[in-house]
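1. What shape does this take:
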Amino acid sequence: MIEIYLFINPLDESSLKVEEKFLRIIHKETEKVHFRLIPLVNPRVIQQYIKSHDLPLGDLDNRNKLCNSIYSACLDYKALQLQGKKLSRQFLFELQKKVGRHKENYSTQLVHQILTQINADLTLFKHDRESNLIVDFFKLDQQVANEMGIESFSDAVIFNYNCDRDFGVLVEADTPDAIIEELFKTHCDTSQFSTDDDRLHLY
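-> Next up is the predicted model:
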């Protein structure tokens, strides 16, 4: 079995592109793959996001607005997960397309528009979204990200339990498909994974 933890920004097109890349690779894979999308927001990844997008580092109002929007979208996604993995991923992809790709503003109205579009249960969503349980689920995700040393949106950690590799491998967003596909192989030479490629880390 292969397990992938992909840490994403629910409002960004870059994360959407990495999700699509992994789904494309997984589609060709014959082994069983557990693909986990984990919404993420913390000061460290926000700082990296601002730098990578050439946004003003000293604009605190913009930083706070960005943090609040991503945090809210993370809770939206966690709430919808209670209605099923397929529906929540559909919601996530639509949200990333509208906000990240088409530059629409994130808002409660936009969220409800997408929920209606994908035929989600709005009443159930509103109930779950206001639950403290959703915040607890979100906090668990952030704990996992912290334990895995995640520093940027779209970082992923891959575990291959069919391989003699007894560690996870952290790969960055721009890691080539060929390296990811190599990590999926049953028979792999662990000596090939080194710090020579700064897009790939062991832990």
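2. only C-alpha atoms for contact and neighbour calcs from this point on.
-> Fine.
3. got a list of contacts for the strand or helix carrying Gln109?
-> According to DSSP states H and E, Gln109 maps onto helix 108-117. By Cα atoms under 8 Å, 6 or more residues apart in numbering, the surrounding residues in contact with helix 108-117 are 91, 94-95, 121-122.
4. One more, so I can put them side by side:
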Amino acid sequence: MYLFINPIGSICYHAEQNILDLINGAKEDIRFRFIPLLNMNSVQDVMELNEKSQNNLAARNKLVTDIYHASLDFKAALFQGKKRGRRFLLNIQKQMEDSKNRYTDEIAIQAAMESGLDEEMFIHDRNSEFTAKSFMQDQKTAAEMNVEHHPTVVLFNVEGYDCGIAMDACKSYHVLQEIFAGEKPKDLVEKDCGCQSQMNSFLKSNRTPLKIQIDSNNY
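-> The predicted structure follows:
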């Protein structure tokens, strides 16, 4: 399972907490990754959520810079262990939610200390070329999976599906509950993808997941 997130977003913060709770209670072992996402569509989504004009270049540049640096810091934290990395991610998101301030070095260092990271190693890694390349690889993964918005959850090996499926993480809680409990999801509705036979053939040979929406009558 992959969850594509905004590393400083409050919506993603709550989605991550919900998914971690589901994983902890799942019957089967679930391999999962939280992946920072930064592209034109994801930035536009955040601008609209914060009621910022799309023509406000200063606000857009600030947002892109904050997400980029927070993403690198999250990647650097992950180098010291997945659990510590996830704690770091939740920590910076909680600080951003509480303070409503710009992402800063002070927030990053405080989160690193509270997450049990080696501060010297973290500072080195957050500025390293390897960390930047790792972030770019994440963006390549998102592009391969055709993920453009966050939070998006992508799952593979789901009963009844021969390919991966992608869902809005905020709207899919009950569906994820069913999947993680080992049940076949009942209320997934495939979006119109054109010729379904050709699409299924394409999906089986590529990493692009099938787009899924949740039945709004039930949720």
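5. still on that earlier bit, go through the helix holding Gln109 of structure 1 and flag the buried ones.
-> Buried residues in helix 108-117 of structure 1, counted by 16 or more other Cα atoms under 10 Å: 111, 114-115.
6. do the same with stretch 48-62 of structure 1
-> Buried residues in stretch 48-62 of structure 1, counted by 16+ other Cα under 10 Å: Tyr49.
7. Quick check: end-to-end length of it?
-> One end of stretch 48-62 of structure 1 sits 14 Å from the other (Cα to Cα, to the nearest Å).
8. Over which residues of structure 1 does the lengthiest helix in structure 2 lie when aligned?
-> Taking DSSP state H as the criterion, structure 2 has its longest helix at helix 57-78. Using TM-score structural alignment, helix 57-78 of structure 2 lines up with residues 60-81 of structure 1.
9. And the matching stretch, how far out from the chain middle?
-> Chain-centre distance of stretch 60-81 of structure 1: 13 Å, with Cα atoms, centre = their mean, to the nearest Å.
10. got a list of contacts for stretch 175-185 of structure 1?
-> 2, 21, 25, 158, 160, 163, 188, 199-200.
11. Out of those residues, which is nearest to Ser152 of structure 1?
-> Within the contacts of stretch 175-185 of structure 1, proximity to Ser152 of structure 1 (Cα to Cα) peaks at Arg199, which comes in at 11.6 Å.
12. Which residue ranges of structure 1 form helices?
-> Using DSSP H, helices in structure 1 cover 13-27, 43-52, 60-81, 85-95, 108-117, 122-129, 132-147, 177-183.
13. so where in structure 2 does the fifth one end up aligned?
-> So the one you mean is helix 108-117 of structure 1. Alignment of helix 108-117 of structure 1 against structure 2: residues 105-114, by TM-score structural alignment.
14. just stretch 16-32 of structure 1 next, same as before
-> Counting by TM-score structural alignment, stretch 16-32 of structure 1 corresponds to 13-29 in structure 2.
15. which parts of that stretch are buried?
-> 13-16, 19, 22-23, 26.
16. swap in stretch 168-184 of structure 2?
-> By neighbour count on 16+ other Cα under 10 Å, the buried set for stretch 168-184 of structure 2 is 168-173, 175-177, 179-181.
17. now stretch 124-138 of structure 1: how far from the chain's centre is it?
-> A distance of 19 Å separates the centroid of the chain from that of stretch 124-138 of structure 1, by Cα atoms, centre = their mean.
18. Same check on stretch 178-186 of structure 2?
-> For stretch 178-186 of structure 2, the distance to the chain centre is 21 Å (Cα atoms, centre = their mean).
19. try stretch 163-170 of structure 1
-> How far stretch 163-170 of structure 1 lies from its chain's middle: 20 Å, per Cα atoms, centre = their mean.
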